[in-house]
Every structure is written in structure tokens, then in C-alpha cells.
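Trainee: Could you look at this predicted model? Sequence included:
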Amino acid sequence: MSSSLTLLLWVCLAFHFALAVRARPYTKVSDVRKYGAVGNGKIDCSKAFVKAWEEACAWEGDAIVYIPRETYYAGVTIFIGGQKCKYQAVKFQVEGIVKAPTNLITSDGWIKFQYIKRMTIDGGGTFDGQGALAWKHNDCIKNPH
């Protein structure tokens, strides 16, 4: 009788553990370098950033988009969430520097996050809009929008 009870207890514990593991997968880290981002501050890494985001978006647990300690140049980059995303929560772990183009006059933004829920940005890195170089394109006086 005692061995049957012990076996039943082990089966219940194994079943409970299996449910817990299935309910919340481990945190997925999507490193932008995996998708071709080069930290030299010169090559446009926006496509690599979006590919890392798409991998994180499709993950069914917590996800991290990881930007390591290097300097990355990124043109206009749009991260779109919405219904297709399956993650529980997503974090942009920015440890490096992400530099903007100096001429964004043809765009209404640089880095955009659209329809993204449960997102945090962390890591101590920098989004460098290169204001000193881009300021000459400022048309705030002429364009109130």
C-alpha cells in the first residue's frame, strides 16, 4: 500500500511539473547579432533589429531583444506588435548605443514601437538621435506638427 501511494505521489508531482513547464517556457533571448547586426556604428542594422523583434514576438513566453555593448547604426526602424505576437512580456535590453541617421527629413520618426503590449526598455544603453548633427534639419518654426 505504501509503495502504491508513493508511486501515485510521484506521478502527481511529475504531472504538476510538466504542466508548470509547459505553461511558461524559458525566456527567449533574441540577440540582434544573430541576424546580422554589426556594432561598428556604420552599417544599417535596422533589418537585424526587426528580425530579432519578430523572433521575440513569436515566442510563447517572456522574450528579450538584446542589443549588446557596441555602437549600432539604425535607419528608420518600426517594431510592430499586435495579434501576431505570442510573448508573455517583452524587454528591449539595450546595453549598446543605437545611432540615428543625421538626415531624417523624409520620415516622421526614427525608432517606432506600434501596438506592443507588456514592453520594457532596460539595459543602460543609449538611443543617440545625433541631435547636434540633425538639428540643422529642424523645421519646428515652419511646421507646428
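Mentor: Yep, it's here.

Trainee: CA only for contacts and neighbour counts going forward, please
Mentor: Fine.

Trainee: how about the helices of the protein, start to end?
Mentor: If DSSP state H is used as the criterion, the helices of the chain fall at 2-23, 46-58, 131-134.

Trainee: Most tightly packed of these?
Mentor: With neighbours defined by mean count of other Cα atoms under 10 Å, none of these is more surrounded on average than helix 46-58, at a mean of 21.

Trainee: Run through who's touching that one.
Mentor: Helix 46-58 is touched from outside by 28-37, 63-65, 73-79, 81, 84-87, 90, with contacts defined as Cα atoms under 8 Å, 6 or more residues apart in numbering.

Trainee: Out of the residues you listed, name the ones that lie in strands.
Mentor: 28-31, 63-65, 73, 77-79, 90 (DSSP state E).

Trainee: so which pair among those is furthest apart in space?
Mentor: Set against one another by Cα to Cα, these have their most distant pair in Lys28 and Tyr73, with a gap of 24.1 Å.

Trainee: and those two? which has more neighbours close in?
Mentor: Taking Lys28 and Tyr73 together and counting by other Cα atoms under 10 Å, Tyr73 has the greater number of neighbours (21 against 18).

Trainee: contacting residues around that one?
Mentor: Neighbouring residues of Tyr73 by Cα under 8 Å, 6+ apart: 39-46, 98-101.

Trainee: Structure two is appended below for comparative analysis:
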Amino acid sequence: MLCCSSCYGRKCRCRTSRHSPKTRHAKTPAGPRPLNDYTKEQVLNVQDFGAKADGKSDNFQAFKKAWDKACASLVSTKILVPKDKTYYVKHINFTGPCRSSISMEIQGTVRSFPEMYDIPRRLWIMFEDVRNMDVFGGGTIDGNGEVWWANSCKIKKTKPCQSQSAPTALTFKNCTNLRVSNLKLVNAQQMQVNFQDCNDVEASKLLVVAPAESPNTDGIHITRTTNINVLDSEIRTGDDCVSIVNGSRNVEVRNIVCGPGHGISIGSLGEDNSEHYVSDISVKGVKMTGTTNGVRIKTWQEYCK
């Protein structure tokens, strides 16, 4: 187990321990609260808003209409992506704040189109400014990233690295009281899942998969996020299984199967002589197989002590 009490760009204070420290591990989030009482909530099926599982339609408008209705509802509402169907989406931003708690049950598959195209902010699917949300369902989020990997400067050495940068597959930004569970996330264009500026998060029972040679496909990326638990998941990627960067605190990573990939990483921290920090990081019960690293702290400066 690794426990890091605080880590800065130039100076890190970390320690290893055989025992879980009682005061240094990520606290159990105040939420996510128990899953909504689905017997009392409104259910909106994306098909009722025009979604077509025909392998060619962009379902942005149908998903957005379902979201807008759910977000405006005064009662708890669930958006359903039905089982045994695949819906293509070019990109979508699910934006709050919403008037009541909201959930999305993905039973089927949400898939990106298999070609390179302009994606605003380089974010394929984003949930932003939402409180009290569950995303779950046993289905699949498929970034369809093969064409993006083939055109990466890490694969195509003559290609400029800033040219047509690949998007992050699934982003949660400025979300509070969030639960993400029981999903399969595969073949992201770049990062698989990004928690950014979030608070009180539980991510559990996730299967996150991309080929070992796929560039920059971090499994779960955590930035400026507090009180987050990453639990009981399997992550196989071409980069870090879990990466924890600047501004994150009270992070617990537990019971994870990692590999292939680059292991569990804190950082990189301190780029361009800046002061970056993370604190109260606990990593325990992680099984790594075929990874290039174990648990590591990465800094840009001269040393970490």
C-alpha cells in the first residue's frame, strides 16, 4: 500500500505502510447517496426522443432532448439507454444544474463514429455542473478510437503532436455527489474517464479496456477532485491505469486489477517550475500484471523527497 500525505512539484512527503492509516485515507464520500428509489422516479427512454440504433444516425439531438427534460424535472428522473442496441453519438455535453436528482442507466452501447472529426473542447461525452447523479447500467461506452491511435504522433512519428489531438472519452466536470458504476468503457480515443473539479465521487465495478499499444489511454484520470473512491474495478490500458494530478485530495484507490498499462501514477507534478500538490492519497489492494511500473510519483523537477 502507498499512502501519500502531501506531494508538491519539488518536494513530496510520502510514506509506505503495511497498515491503512486511520486518518490519511480518502474519507467515505458524504454521497453518493444510495441509488435513487426507482419505483418513484420518472423514466425517459432515449428511443422516445428519436434515438435510432441504425448504425449511422448521430443521436446527439435525441440524447440532448431526453437530458433537457430530465434535468428540468422536479422529480427524480432516469434516462434509459435500452439493452441490446447501439447508438452512435458524435459528441454531447450533458449540462446542469438540474432541478432534482438524475440518473442515466446505460444498458446498451453508446459509440463514437469510426473516423476522425472535430470534437469541441476535445471532450466526446461530458457531464458538467451536475449534483446528485448516478451513471450505471451494465452497458458499454465505446470510444471507437482505432483511427485516432493510428494518427497519434506516438505512432506516426512524423506527425505533429498537437495536430488533431484525440478527445477524452468520458468527462465529469464540476460534479458533486456522483456515482459511476457497473459500466464497460472500451477503446477510448485518448483518456477513458476524467474526473475534473468534482467532489464526493464513487467509481466502482468498472471494466476499462484499451489495447496495450494504444497511446495516452489512461484508464481513470483524477484532477482537482476531492473525496473520491475508485473501487473494485479492472483497468487494462495503454497508459496509466489510474492517474492522480494537481489539486486532488482524499483519494482512495482500492481493489483494482491493473494491467497492461503504466501502473498507478501521482503526477506528473510541477511542470514549468510551478507548484502542484496532491494530498491524502491511499492505494491498497491493487493487483498489477504486465505493467511497466507499479505505484509511482512523477515530478518535472530535480527531486522528490
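Mentor: Received, thanks. As the structure is a prediction and not an experimental result, all values here were calculated from the model.

Trainee: before we move on, the earlier item: same list (the ones in strands among the contacts of helix 46-58 of structure 1) but as JSON lines, adding distance to Ile111 of structure 1.
Mentor: Rendered in JSON lines, the data for these read as follows (distance: Cα to Cα, whole Å):
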{"residue": "Lys28", "distance to Ile111 of structure 1": "22"}
{"residue": "Val29", "distance to Ile111 of structure 1": "20"}
{"residue": "Ser30", "distance to Ile111 of structure 1": "18"}
{"residue": "Asp31", "distance to Ile111 of structure 1": "18"}
{"residue": "Ala63", "distance to Ile111 of structure 1": "19"}
{"residue": "Ile64", "distance to Ile111 of structure 1": "17"}
{"residue": "Val65", "distance to Ile111 of structure 1": "14"}
{"residue": "Tyr73", "distance to Ile111 of structure 1": "12"}
{"residue": "Thr77", "distance to Ile111 of structure 1": "5"}
{"residue": "Ile78", "distance to Ile111 of structure 1": "6"}
{"residue": "Phe79", "distance to Ile111 of structure 1": "8"}
{"residue": "Val90", "distance to Ile111 of structure 1": "16"}
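
Trainee: re earlier: can you tell me which of the contacts of Tyr73 of structure 1 are classed as buried?
Mentor: Buried members of the contacts of Tyr73 of structure 1, counted by 16 or more other Cα atoms under 10 Å: 39, 41, 44-46, 98-101.

Trainee: what ranges do the strands span in the stretch 51-200 of structure 2?
Mentor: Along the stretch 51-200 of structure 2, the segments classed as strands by DSSP state E, counting those that start in this stretch run 77-81, 86-88, 92-95, 102-106, 109-111, 123-128, 131-136, 140-142, 168-173, 176-186, 193-196, 199-209.

Trainee: quick one on the thing from earlier: ChimeraX command to pick out the buried ones of the contacts of helix 46-58 of structure 1?
Mentor: Buried subset of these, written as a ChimeraX selection, criterion 16+ other Cα under 10 Å:
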select :28,29,30,31,32,33,36,37,63,64,65,73,74,75,76,77,78,79,81,85,86,87,90
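
Trainee: Asp62 of structure 1 -> structure 2?
Mentor: With TM-score structural alignment as the matching criterion, the partner of Asp62 of structure 1 in structure 2 is Ser76.

Trainee: Check the contact between its match and Gln42; I expect there is one.
Mentor: Yes. Counting by Cα atoms under 8 Å, Ser76 of structure 2 touches Gln42, with 6.4 Å between them.

Trainee: check contacts around the closest residue in space to Arg69 of structure 1 that isn't next to it in sequence.
Mentor: With Cα to Cα, 6 or more residues apart in numbering as the measure, Gly96 is the residue that lies nearest to Arg69 of structure 1, at 3.8 Å, once sequence neighbours are left out. Residues in contact with Gly96 of structure 1 (Cα under 8 Å, 6+ apart) are 67-72, 124-126.

Trainee: burial count for the counterpart of Asp128 of structure 1 in structure 2?
Mentor: For Asp128 of structure 1, the aligned position in structure 2 is Asp142, judged by TM-score structural alignment. Summarising burial for Asp142 of structure 2: neighbours were counted as other Cα under 10 Å, giving 23.

Trainee: State the distance from Phe127 of structure 2 to Val193 of structure 2.
Mentor: Between Phe127 of structure 2 and Val193 of structure 2 the distance, using Cα to Cα, to the nearest Å, works out to 11 Å.

Trainee: Same list (the buried ones among the contacts of Tyr73 of structure 1) but as TSV, adding distance to Asp108 of structure 1.
Mentor: What follows is the buried ones among the contacts of Tyr73 of structure 1, written out as TSV (distance: Cα to Cα, whole Å):
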residue	distance to Asp108 of structure 1
Gly39	25
Gly41	22
Asp44	18
Cys45	19
Ser46	16
Val98	18
Lys99	17
Ala100	13
Pro101	13
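
Trainee: residue contacts, the spatially most central residue of structure 1?
Mentor: Most central in structure 1 under Cα atoms, centre = their mean is Val65, positioned 3.1 Å from the mean C-alpha point. With contacts defined as Cα under 8 Å, 6+ apart, Val65 of structure 1 is in contact with 29-32, 52-53, 56, 90-93.
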